[in-house]
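> Dropping a prediction and its sequence here:
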Amino acid sequence: MSNNTQEISLSSDKGSFLWRFSKKFQFAADKVIPDSFVFCVILTLVIFVFGMVAGSSPIDLINGWYGKIWAMNGFAFQMSLMVIVCGAAAKSPQISAGLEKISKIAKTRNMAIVMLLIFGLASSVINWSFSLILTPIFARQLSKNVKGLHFPLLIAAGYSTMLLGQSWCPSASAYALLAGKDHFLVDQLGVMPQSMTTYNPINTILFFIIAAVTIGIVILTKAPADEVVSFEGDLDAAVAEEKTVESEMTPADKMNNNKFIMFLLGIAGLIVIATSIFSKGFLNSLNFNFVIFMFLVLNVFLYKTPTKFTGAFSDSIKSAAPVMIQFPFYSGIMGLMAVSGLATIVANAMISIATPNTMPLFAYLSASVVNLFVPSQGGQWIIQGPILVEAGKSVGAHMPTIVNAFILGDEATNLIQPLYVIPALSLVGMKLKSVWGFMAFIWFVWAIVTSVGLLILPSIL
């Protein structure tokens, strides 16, 4: 009797309530969401049509699109290089062995999830690019060693921690800009130090609430055993070595396999890194180029010879192709938004009915909508910042909270608009549709928690 009962229980297992709820979002992803490049093209066409409805001519929109399509070339190259250098490091025997040891600390599914998400949050608060690349690498190792981890959910949740960390991170574009003495809104706002924006009590409390809720819902979103998808890639895909007998090596072969050349290069890189950290401090040194350079130097020591070093990069270049292709198109979308004035229309429509108490919520909602089409915090602040500042001041709202709400909204809808998840997907060989439903599910929860927090916290703090 007990055996039959157990069999019935196992066969009827449909996963937790939150798993079943999350599948409603995933169903839409399976049926509707195309590959990330097609998603980008469709988004471009949608904005083009909206631009014409708003009164812009097709020729103006096309010229605006082309005028901005190359504006993110530098950023696209940086992101591509980040994918390449981090991918090469992750495939090295040394890093793979280290991650395997760390992942073995997790003995249960829940412990693995907590480790991953805390790692994602902590690394994002230091630097978002660290978190974007290292969190999926850690997730795939955890998925290999711990039973019951649904890998697409891990990738979506890990990515969400990178986004959430930006709301409490000193290097977030808007926070860093407003703390400067010559930002373009200084006459209206003055200088806003990070103690006023990033680390004010409302933002800090809301950050930790959302973080705790995120960890909780991921733990409770438990798939049934027959629906768990584990990482299926090769974690040990080290670069193949061509072994050459020493006596048969030509002078060229000896130079190509010379460890001393790489050692000198690595020492020079360490000197640059140390000089920057000692003169500026670690956090102040962490701009995007510096992070890439640190991984570049790390690879010099990991691969030790020129042949292995270049071979590792050649092996990782394929992962960067989606970034190189899609970033110019997203830049073009920003051009369409600027020419059509849609960002201003959307923002003005939402904040026109705001009050001092509801203004942070409307700032959050308007930033969320505009970010779908202007996926750059700095670029979005240039477009939307003056509108929010004018509206906030006109109703007497608390301006630091308006800035916090803007950044929370900007980051939240990066869970729906897939630009920044592309490098992470490339590293683990996944398609957008595999994770988009879980990303949308997390966004839905965030939207509820953040909206309630922005309405309640300012009135009690």
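Received the coordinates, thanks.

> C-alpha only now, for contacts and for neighbours.
Will do.

> And Gly385, which helix or strand is it part of?
For Gly385, the host element (DSSP states H and E) is helix 377-395.

> Following element in sequence after that helix, please.
Counting by DSSP H and E, what follows helix 377-395 is helix 399-412.

> burial measure for His183, as a count.
15 (other Cα atoms under 10 Å).

> Surely it and Leu177 touch.
Yes - with contact defined as Cα atoms under 8 Å, His183 counts as touching Leu177 (6.1 Å).

> The structure to be compared is supplied as follows:
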Amino acid sequence: MSGRSEPAARGTVIERAGEAIADVVERWMPSPFLFAIILSYVVFVVGMIVEGQGPTEMVGFWYDGFWAFLEFAMQMVLIIMTGFVIAYHPRVNDALQWLATLPNSGRQAVVLVGVVSMTLAWIHWGLSLVVGAIFAREMGKAAYQRGIDVHYPLLCVAGYMGLGLTWHWGLSGSAPLLLATPGNEFIELGVVEDTVGTSATVFSTYALALTALSIAYAAVVLYLLSPSPTRSRDISAYVSEDALLERGSAAETTTDDADDLAVDGGTTASASDSGGSDDTGDGPLPAERIDNSRLLGGLIALTGVAVIAWEFYSQGLDALTLNVLNFAFLFVGLAIYTRPMAYRDRFGEASEAAAGIILLFPFFAGIQGMMAGSGLAETIAAGLLAISTPETFPVVAWITGAIVNFFVPSGGGEWIVLGPSVLEAAHELGLETGHATIAYAVGDAHTNLANPFWALPLLAITDIRAREMFGYAVAMLLALIPFLAIALYVIPY
């Protein structure tokens, strides 16, 4: 890799401050797992001090809640894994390379990456997380090869904007989809009486207007933040020259049917995929042909897609739940790959990305167990009520979600911890559950722009360091504050 080159002039005050903050974060901020442990102790101590509970009682609440959200954790695992698998298909990479040829200036390149990232995040946050990173890198390479000056750190921030703005209001948003799932934890806790359909959250005019306006506003800010060509640092300052001359990205090395396999009608064989070959040299074994059968894979994939189509035909938009979303992307991915063995192998590669969710969610459930059992959740709800009115509550919910997201860097885990308190406060003020849910989700997504944890896949793919891009991420976070405050207050539900 070539060394980091610096522009002739230093960056703006905001950029330098952001880079300094990101550098401190990169050096000193502990892992999300340690955050979960620290928060467990914080809630443990606060429950004893504020609610007068004893240590034995608090440990009991923690233990009783620890395994309460296993189903939800598995749903989150499938979201990130199905998005990862689809994003790393070579055909997706081909489409990104074509899109990278469209911009004629650095500002256009940054805006296009940002809009794609934010739009995909509304559809599926796991897909946006990986595709946004790949697209930022491909756009940087295309601009370098075409002689277009584009600031690579800002390009990487644009690829991260989906996680920093629109994901939690969309089709894969943890909070709205959890409420729409039959028998969910909020029903069991008595917070809501029945499921809350996505027509009241994701597909409400409130959420749709907020999404459209936010994408447009963020695109303008990205355009204005783009440095002039003379101040831009292109991808060559961060990625080796050999990598810049390559045609594709890491996505192309995952599975390419023409390179890895011999295709014969509906059957395909690969020793690497099947784990073996015929010792006699007479060709693939029957088991290998079955494992790689496009006919079998395609048939089951089309069956799954047909089931999803029927669900929406019969139930409308309210058919969307976490289970339906995961079912849909599971079979769409199989339809793209068609070969069952290749699809299984891609899931094996995606499993590492989901390891953190598997580890963290039991701890989040334990935290919620302590908050609910000790009465701390009710106290928080009362605190929200004390400083809120029906008009200002969406803004208060947004700020609450933004603050807590610094300590619980997981939308689903955060909603499990404080969601009951937010909804109870909203109900006391006479606000709709869907209204409060979306407002809270805005805060959860917003402060991802100051949190490098979810950016780890992007940092690895783009070959950039956190402190080199988070100056602009913090600038985006600050620029969004007045817009979100006004939008949440003004847009009618």
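Looks like it came in fine. Bear in mind that the values here come from a model prediction, so they are computed numbers and not experimental data.

> TM between them?
Both chains were compared after superposition, and using TM-score structural alignment, normalised by the length of the first structure their TM-score is 0.74; 433 aligned residues with a Cα RMSD of 4.5 Å.

> Now the equivalent of Phe295 of the first structure over in the second structure: closest residue in space that isn't a chain neighbour?
For Phe295 of the first structure, the aligned position in the second structure is Phe329, judged by TM-score structural alignment. Excluding the flanking residues, the one nearest Phe329 of the second structure by Cα to Cα, 6 or more residues apart in numbering is Thr82, at 6.1 Å.

> residues in contact with the one you found?
Residues counted as contacts of Thr82 of the second structure (Cα atoms under 8 Å, 6 or more residues apart in numbering) are Gly126, Leu127, Asn326, Phe329, Leu330, Gly333, Phe347.

> what do you get for Ile134 of the second structure?
By Cα under 8 Å, 6+ apart, the residues touching Ile134 of the second structure are Asn93, Ser249, Ala251, Leu458, Ile461, Thr462.

> Next: Gly409 of the first structure.
Ala363, Tyr364, Leu365, Ser366, Ala367, Ser368, Asn371.

> Phe406 is in contact with the second one, correct?
Yes - at 5.1 Å, Tyr364 of the first structure and Phe406 qualify as touching, with contact defined as Cα under 8 Å.

> Mind naming the longest helix for the second structure?
helix 340-374 (DSSP state H).

> and stretch 45-56 of the second structure, how far out from the chain's middle?
34 Å (Cα atoms, centre = their mean, to the nearest Å).

> I meant to write stretch 476-484 of the second structure there.
Offset of stretch 476-484 of the second structure from its chain centre (Cα atoms, centre = their mean): 19 Å.

> Comparing that stretch with the first structure, how large is the average distance?
With mean Cα distance after the TM-score superposition for the first structure, stretch 476-484 of the second structure departs from the first structure by a mean of 3.8 Å once superposed.

> which part of the first structure lines up with the host helix or strand of the residue nearest to Phe329 of the second structure?
Using DSSP H and E, Thr82 of the second structure falls within helix 70-87. Using TM-score structural alignment, helix 70-87 of the second structure lines up with residues 73-90 of the first structure.

> Buried residues of that stretch, list them for me.
76, 78-90 (16 or more other Cα atoms under 10 Å).

> go on, stretch 203-213 of the first structure?
Neighbour-count burial for stretch 203-213 of the first structure, counted by 16+ other Cα under 10 Å, picks out Asn203, Leu206, Phe207, Ile210, Ala211.

> thought the second one was touching Trp446?
Right, the one you point to is Leu206 of the first structure. No - contact criterion Cα under 8 Å: Leu206 of the first structure and Trp446 do not qualify, at 10.6 Å.

> list residues touching both of these two?
By Cα under 8 Å, 6+ apart, Leu206 of the first structure and Trp446 have no common neighbours.

> need the contact list for Ile399 of the second structure.
Counted by Cα under 8 Å, 6+ apart, Ile399 of the second structure has contacts Tyr440, Gly443.
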